[in-house]
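K.L.:
structure of the sequence below:
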Amino acid sequence: MRLSRLQIAASTASVLTFIAALATEALPSLPYTTGFAPHWVTAAAALAGAGFAFFERPVAVGWLSSVLLLWSAGGLVLDCFRAFFVVTGIPAGEFARVDGPGMAGRALSLAATGLVGALVLRRTRLPSGPWLGYTAFALGFIYPTVKLYWSLGGSFLRPADYSEGFPYGELIMLAIGAVGSLALVQAWGRRLPRGLVLSGGWTGAAMLSTMGSMSVFGTLSQLMGVTDGPVPLGDASAVVMVSCVYGSWLLFGLAVAGATLAYQRQTARVLAR
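P.N.:
I've put the predicted structure just below:
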């Protein structure tokens, strides 16, 4: 059986992720990684991903592997922020410490997610029409709006120890996400450089979906007693807040990914004419 380059890449990334999960299991971790995907989940997902990459069936295994690998990649954005302070030397206290081996493993998990997911999605038909982009546009408002509401004195579901100021950063990211989502589905987006739109779409999808999966799956696993986590399960409002607010990140990321894939396919057909 002859394997395609995508199959080889997906199986290689999955095997490397499996090795990294086994190699880092016994290493000490930092407190910020509490609630991240357990090593055994990563190892099992990577093993399933390698098998699917080789045989490309059953599709359910490919989907399950992709989802669990996405959870395993959760926290990579936090790793990158911490690594920035380590590299630049900017004083940041505890935030300047990064789990290097774990970061490498999560980066491999993200690569395996994308490659195994690409194998699954190349046989998947996406819904027609621009609704994925408009859905992403709408979902992007949830988190910044909640932070704005809390900063203006709103108390519904606000954490007891919430002390953040006006959400300038979140509103800037809202503007970027809104423009990016619309660029994927509106006519003016076709006039932008294709590489710019694709790189922005896939980068945004990766950041949002990994952060969202970290919080959503981490909370679910904590509720089931599989892992420890930072969410106070005795506080119903905290559980609801994580599920709704951070769940919106996951949905936002998946919607952006779908809209980006649709844009990629549509523009590829135009270029092929």
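K.L.:
CA only for contacts and neighbour counts going forward, please
P.N.:
Will do.
K.L.:
please state the offset of the longest helix seen in the chain from the chain centre?
P.N.:
The longest helix of the chain (DSSP state H) is helix 194-223. Centre-to-centre, helix 194-223 and its host chain are 2 Å apart (Cα atoms, centre = their mean, to the nearest Å).
K.L.:
any buried residues in the next helix or strand after that helix, and which?
P.N.:
Helices and strands here follow DSSP states H and E; after helix 194-223, the next one along the chain is helix 236-241. For helix 236-241, a neighbour-count test (16 or more other Cα atoms under 10 Å) marks 237, 238, 239, 241 as buried.
K.L.:
quick one, what contacts the first one?
P.N.:
Read that as residue 237. Residue 237 is in contact with 157, 158, 159, counting by Cα atoms under 8 Å, 6 or more residues apart in numbering.
K.L.:
now do the SS call for the second one.
P.N.:
This points to residue 158. Secondary structure, DSSP: H, G, I helix; E, B strand; the rest coil: residue 158 is coil.
K.L.:
quick one, what contacts it?
P.N.:
150, 237.
K.L.:
please give me the structure for this one as well, since I'd like to look at both together:
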Amino acid sequence: MGLKYEKRMRPEIADKIYWTKGWGYAAALALLPYAILKSLWAWGSTAGLTTKQAVQGVAEFGDALKEGSAFLYALYTIGIDFTAVLAILASLFALALVTSWGERLPKRLLILSGWSVGLLTVLVSFLTALQFLGVLPKGYTEGLALWVYAVTYGGLFLWGVTVFMATLSFQRRIKNK
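P.N.:
Next up, the predicted model:
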């Protein structure tokens, strides 16, 4: 009798877990460690950089921005890396899937964007994991601590999964209205 009762309860539990707004809030937080790390590097920190070459590479990146966009260089000089800005925008996108102001945005655009960027970031993270496992050839990986990869690609993977789930949850919520 206990087993039959458990089977009847599972759909309700699944609905609460799979279709919750919590996915969007989790996605909003997933890339914040990445944004903080990139901003620390823009401020001159060497956190997670394990070789002199890596430290020099981060410094040269800032110097290379002088040659490009004045706006991006200005951001970088005050400690704001452009990819950190993208991470913050990704967090805002995730919040759009779970907040009342997000429901005022074009729903099809939110859904298509959520599906596509969610799947794309999971794919990129998966391919990176295959590089670390030796299945695919590695790119340049020297000079960074392993936890840096966990923060960057782990954060991307987590964001991709949670934003995809938040998109499915959003889709179900607007369908039921």
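K.L.:
quick check: TM-score for this pair?
P.N.:
The TM-score (TM-score structural alignment, normalised by the length of the second structure) is 0.68; 141 aligned residues with a Cα RMSD of 2.3 Å.
K.L.:
picking up where we left off before, any chance of the contacts of residue 237 of the first structure in a markdown table, plus distance to residue 200 of the first structure?
P.N.:
What follows is the contacts of residue 237 of the first structure, written out as a markdown table (distance: Cα to Cα, whole Å):
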| residue | distance to residue 200 of the first structure |
| --- | --- |
| 157 | 32 |
| 158 | 31 |
| 159 | 32 |
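K.L.:
show me what residue 190 of the first structure lines up with in the second structure.
P.N.:
When the second structure is aligned by TM-score structural alignment, the residue opposite residue 190 of the first structure is residue 103.
K.L.:
should've said residue 146 of the first structure
P.N.:
By TM-score structural alignment, residue 146 of the first structure lines up with residue 37.
K.L.:
near that match, how many other residues are there?
P.N.:
By other Cα atoms under 10 Å, 20 other residues sit near residue 37 of the second structure.
K.L.:
am I right that it sits in a strand?
P.N.:
No - looking at residue 37 of the second structure with three-state DSSP, it is helix, so not inside a strand.
K.L.:
show me what contacts the nearest residue to it once chain neighbours are set aside?
P.N.:
Nearest-residue entry for residue 37 of the second structure: residue 47, 7.7 Å, with adjacent residues in sequence omitted and distances by Cα to Cα, 6 or more residues apart in numbering. By Cα under 8 Å, 6+ apart, the residues touching residue 47 of the second structure are 37, 40, 41.
K.L.:
if we can go back for a sec, how much space between the match of residue 190 of the first structure and residue 29 of the second structure?
P.N.:
20 Å (Cα to Cα, to the nearest Å).
K.L.:
comparing these two, which residue is more hemmed in?
P.N.:
Higher neighbour count among residue 103 of the second structure and residue 29: residue 29, with 20 against 14, using other Cα under 10 Å.
K.L.:
name the element that one belongs to?
P.N.:
Secondary structure (DSSP H and E) places residue 29 of the second structure in helix 22-30.
K.L.:
who touches that helix?
P.N.:
90-95, 97-98, 155-156, 158-160, 162-163, 165-166.
K.L.:
in helices, which of the residues you listed appear?
P.N.:
Short answer: those in helices (DSSP H) are 90-95, 155-156, 158-160, 162-163, 165-166.
K.L.:
what is the nearest of the residues you listed to residue 11 of the second structure?
P.N.:
residue 165 (16.8 Å; Cα to Cα).
K.L.:
which residue sits closest to that closest one, ignoring its sequence neighbours?
P.N.:
residue 23 is the one closest to residue 165 of the second structure (Cα to Cα, 6+ apart), at 6.1 Å.
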